[in-house]
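Asks: no sequence on this one, just coordinates:
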């Protein structure tokens, strides 16, 4: 019956699909990665960069779990920076400009060289389900492949439609076919399917750009790499450039809004777009008083002349695109290589998912990435590694589930938001979404998550031991700072009496490097990179000790609800709460009392009542009566 049999099948090879397939295969599952075009694995369809505020922390979290994204960008990046360096550690984040062609080539090579992992270039048209469980997939060639678990990471390909002005054609991205049949599978099985919209700017020939009219932006030295396992090295960093739109740009857009597929009479675009990364025409309409908007001109690689004018995404007609580009300083004579376009696609309501990213309607079926209504490579990859781990656990017949809490990772915040609240627009991560963001810093992702990467076999013992050694050294270092006394004559700042180095470091104006110049602290660490990480961690832990303790106390209260598991067979009808609340709980199927408390429509006063009845149910009181 089967043309191939696997433990796990992953549908789609974008950033979510790559992490899901690698995680499942590295955990020992026989895995297949189905792709439409195997030469476009890990394609950067839009912005050629990785990281940013909150997003950069997600990449670090993926790395701490044993994923590939951080190592891939470190090996292929052309510029590295830390954003918000002058602000607090909760909002600092790494960002890298990518060589998009080298990025996808390296990821493809990693996938091809991974044991237990096959690449299959076929379009998945249907998923086989028996008795409410996944059994396999059917491709456009009629081939059938069996699987215990299936992870769908379809990106923008589900009924994808590309739009330029009033011209439209099918496509998952430019020059690639859409996956038009898989949406029907979800609709047949009772999933809510809706439309979202995104887009991308033109690509321009760098030889026709006048960089003298732009502001140069260089990377940091030494380059701040993403992965905890990347060794320090020198690289030639390539600058990015900053310019701005002009009143002429805004005039051109306003005078051509009638030709926009979003604002014109013939509205071809009906899906909801990305609020925090809007098209240029959206910016002009929604912010009419703003005199100019940023345009970041970014190289797409070391061996290409293509540049990406970040901030000029549009679906206006091609002739208008040319006028817009030529109205921007430095781009007056720029030649367009590739046109900008908008794209509409289907997504599946993520409230159909458990926090494991397994669907509630079909056992063994997992969704990850843009199919869940998110936007961004990092958000997709974060979901991908969680789905891949859980699909592997399911395929191996283990009862264990991998769920990250809101207090453990930005990935946990994102998934919790998706499965409990759903999306009305493409979801993007921000630091403001995390209640415990001072605990979820980019520097300590290894402390938070390496234990899981090691547990699931995605990190080696040597890697995990390095993490343990790092944080044991941090503790010892802090204790030494408490013991060291600094006299007023030795202090880097004015003090009236002798104080400990620990007390001095708490001052905002005092840096750890200032103290170490006065009283060097000996640490038995030969690894220079590890030593830098330790020093960074020590400074943050000391300076923000009070805030960190406060957030840890909040987490302890939060965990009380999270630790109350709701039995799978729990009958909400026995609980004296409103009918509407019962309906919501039955539909959403929360795993814990904490998750139930975060559902829209559940009153705070109902949570203590629900807690009492869960405990009664666990004691068997209601079942004995029935």
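Replies: That came in fine, so what should we check first? Computed from a predicted structure; not experimentally measured.
Asks: Every contact and neighbour count from this point should use C-alpha atoms.
Replies: OK.
Asks: can you give me the helices for the stretch 351-500 of the chain?
Replies: 377-395, 410-421, 445-455, 461-483 (DSSP state H, counting those that start in this stretch).
Asks: now residue 81: how far from residue 95?
Replies: 5 Å (CA to CA, to the nearest Å).
Asks: of those two, who's got more company?
Replies: The residue with more neighbours, out of residue 81 and residue 95, is residue 95; 26 against 22, by other CA atoms under 10 Å.
Asks: what about the more buried one, which SS state?
Replies: Three-state assignment for residue 95 (DSSP: H, G, I helix; E, B strand; the rest coil): strand.
Asks: dropping in the other structure now:
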């Protein structure tokens, strides 16, 4: 009996957060796209924490939205609590975080996908990639069906040879007991792709009815909700929110964990994979921070129509009996009933240095990848990679130039650059500290930074683009007005200044000068500003931030200018660095391994020193003047 053979422009393997964004980007650009999943019911599944955003991750979601992605819109439809984190700190680290109704999040994303033109969803396991002479040709499924394609995007998440483990129990399944993908790894290795084995984990889900909330601290959402998507009407997200709860482990909890470490597969050697340093299990926390007598436990609802609660901060792979014992030492959880055990999951992923900054494999033309398959962690990190892989796969098929965001443009640029230029021996997590230009890359200005690029790609509508252009014009006009508007030392003004602990005026001052005073801001000055126009809240926020941080922003912009000079000095990715005299041996090895596309990228490779970069710059200059015959 002959096998099925079909042809598409693009194949997407996986329907998690990376696969969804990749498939939507390709289909919305008019390319015939097919997305494979081991289970249609697992589309946009949230197998771990029930939230989107958080510190630095909120930046990624808003950048994704500004470019034309879907995650921000979807969480705006399905959140049950929303909070802007770090509001006591500066605007660079403000991050939006929303609790999701997990089932509704999946339903809404599936609805969007199923109603997108040019997109086909197929439940089948992809077991083989087909490539000839370094060029992707398509994929083959477990049944033997062949799907020819001009580009393939791998977004397999944590499903490749997945194994879920707690104590002595080991199950060869994907997250939440779903089917693992056990065959694709072999095909990838045969095609010369280097694989890693990584591990992540998740805490128990427990029955809400068995929790004593009176012993916990109630956590409320923001009074005024800020939407994730720049396209969402802010009024549409002002709704009743559910509470989350905070409690803590204690010394009794820690004693139980320490007494059973020999039964933890993390410490017994039963788990081979490397775990995420910045999202450790409770066993890791107790061992690595012995001086801490308690750790936070966030008790979060999984949705509006379920009694399952998520115990954030207590990820574990300890045996079932130990899980019951340790959870029941936590205030409020003394009589807790477990619905789903905590477990660790290990899975196959790639060494991401094999990728170009476009997320295309260096060795196989037309093969792209995104998400946890690239060695990262988190829904948000996955989504932005899937989106960029989808955009660049589409650009390749359409014969257009690829899009690469650099470190000065977006957190997305930082994330992808870190993945392709640095040694990543553990799941990569985005953090604000990784972004050198974080004062410029705030979550509040993602639309001003990236809407134009999204419009140019073809994923942001004319209407949304015009909206951000108007916002820019309003910011500039209001900034100019503040610089020119003066106030005198009238009794009303002096009384206002005295009330706010600000120095009284001896002569007149511009409104801009007053905004820049530490104890005042654009919003408080509305009381004495008679000619102020009515501006949308997000526009007013930009005016305030730009004025108050003007000096810092200018300084960081100067740093970006220097950074761009190195990024614009391009390198040939096929160049042999052993031909450059005076380069240290380690630098030659690392440069030949990573094949950087620019001097800037070369400078961020571990093992390449500033002295090596100086040698490369001299060599480039010599090439420019024709002193050597070989181009670098």
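Replies: All right, it came through fine. Source: prediction; values computed, not measured.
Asks: ok so, going back, pick the most deeply packed of the helices of the stretch 351-500 of the first structure.
Replies: helix 377-395 (a mean of 28; mean count of other CA atoms under 10 Å).
Asks: how about that helix, which residues of the second structure does it hit?
Replies: Residues 379-397 of the second structure are matched to helix 377-395 of the first structure when aligned by TM-score structural alignment.
Asks: quick revisit: out of the helices of the stretch 351-500 of the first structure, which comes closest to residue 592 of the first structure?
Replies: helix 410-421 (11.8 Å; CA to CA).
Asks: how big's the offset between the closest one and the second structure?
Replies: Here helix 410-421 of the first structure, set against the second structure after superposition, deviates by a mean of 0.5 Å using mean CA distance after the TM-score superposition for the first structure.
Asks: Could you figure out how far that helix is turned away from helix 377-395?
Replies: Put simply, helix 410-421 of the first structure runs at 80 degrees to helix 377-395, going by axes from the mean of the first three to the mean of the last three CA atoms, to 10 degrees.
Asks: Taking their axis directions, helix 410-421 of the first structure and helix 445-455 sit at what angle?
Replies: 80 degrees.
Asks: returning to that earlier point: distance to residue 198 of the first structure for the helices of the stretch 351-500 of the first structure - can I get that in a markdown table?
Replies: Listed next are those as a markdown table, based on distance: least, CA to CA, whole Å:
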| stretch | distance to residue 198 of the first structure |
| --- | --- |
| helix 377-395 | 13 |
| helix 410-421 | 18 |
| helix 445-455 | 30 |
| helix 461-483 | 39 |
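Asks: Relative to residue 355 of the first structure, which of these is closest?
Replies: Of all the helices of the stretch 351-500 of the first structure, helix 410-421 sits nearest to residue 355 of the first structure, with 6.3 Å by CA to CA.
Asks: Which elements pack onto that closest one?
Replies: helix 55-64, helix 377-395 (3 or more CA pairs under 8 Å, 6 or more residues apart in numbering; DSSP states H and E).
Asks: Buried residues, stretch 496-506 of the first structure. List them.
Replies: Buried residues in stretch 496-506 of the first structure, counting neighbours by 16 or more other CA atoms under 10 Å, are found at 499, 501, 502, 504, 505, 506.
Asks: ok, the last one touching residue 542?
Replies: Looking back up the chat, that one is residue 506 of the first structure. Yes: shown here, residue 506 of the first structure and residue 542 form a contact pair, counting by CA atoms under 8 Å, at 6.1 Å.
Asks: What residue in the first structure is paired with residue 353 of the second structure?
Replies: Checking TM-score structural alignment: residue 353 of the second structure goes with residue 351.
Asks: now its match, nearest residue through space, not along the chain?
Replies: Excluding the flanking residues, the one nearest residue 351 of the first structure by CA to CA, 6 or more residues apart in numbering is residue 419, at 4.3 Å.
Asks: Ok, residue 154 of the second structure next?
Replies: In space, residue 154 of the second structure is closest to residue 369, 4.4 Å off (CA to CA, 6+ apart).
Asks: and that neighbour, how many residues sit next to it?
Replies: By other CA under 10 Å, neighbour count at residue 369 of the second structure equals 30.
Asks: Would you mind measuring from the residue mapped onto residue 68 of the second structure from the first structure to residue 19 of the first structure?
Replies: For residue 68 of the second structure, the aligned position in the first structure is residue 66, judged by TM-score structural alignment. Going from residue 66 of the first structure to residue 19 of the first structure by CA to CA gives 9 Å.
Asks: ok, now residue 351 of the first structure?
Replies: Distance of residue 351 of the first structure to residue 19 of the first structure, given as CA to CA: 22 Å.
Asks: So between the two, which is more surrounded?
Replies: Between residue 351 of the first structure and residue 19, counting by other CA under 10 Å, residue 19 is the more crowded of the two (30 against 24).
Asks: rewinding a little: thought residue 356 was touching the residue nearest to residue 351 of the first structure, still the case?
Replies: No: here residue 419 of the first structure does not reach residue 356: they are 9.6 Å apart, not a contact under CA under 8 Å.
Asks: Show me what residue 109 of the first structure lines up with in the second structure.
Replies: With TM-score structural alignment defining the correspondence, residue 109 of the first structure maps onto residue 111 in the second structure.
Asks: my bad, residue 173 of the first structure
Replies: Residue 173 of the first structure maps onto residue 175 of the second structure when the alignment is built from TM-score structural alignment.
Asks: That match: how many residues sit nearby?
Replies: 25.
Asks: swap in residue 89 of the second structure?
Replies: 9.
Asks: Show me what it aligns to in the first structure.
Replies: Checking TM-score structural alignment: residue 89 of the second structure goes with residue 87.
Asks: pretty sure that match belongs to a helix, no?
Replies: No: using three-state DSSP, the assignment for residue 87 of the first structure is coil, not a helix.
Asks: related to what we said a few turns ago, now the buried residues of stretch 496-506 of the first structure in TSV, with distance to residue 10 of the first structure and secondary structure?
Replies: Below are these laid out as TSV (distance: CA to CA, whole Å; DSSP: H, G, I helix; E, B strand; the rest coil):
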residue	distance to residue 10 of the first structure	secondary structure
499	59	strand
501	53	helix
502	51	helix
504	53	helix
505	49	helix
506	49	coil
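Asks: just these now: which is nearest residue 188 of the first structure?
Replies: Nearest to residue 188 of the first structure among those, with distances taken as CA to CA, is residue 506, at 59.9 Å.
Asks: Would you mind measuring from the closest one to residue 322 of the first structure?
Replies: The gap separating residue 506 of the first structure from residue 322 of the first structure is 54 Å, by CA to CA.
Asks: what does residue 126 of the first structure give?
Replies: 41 Å.
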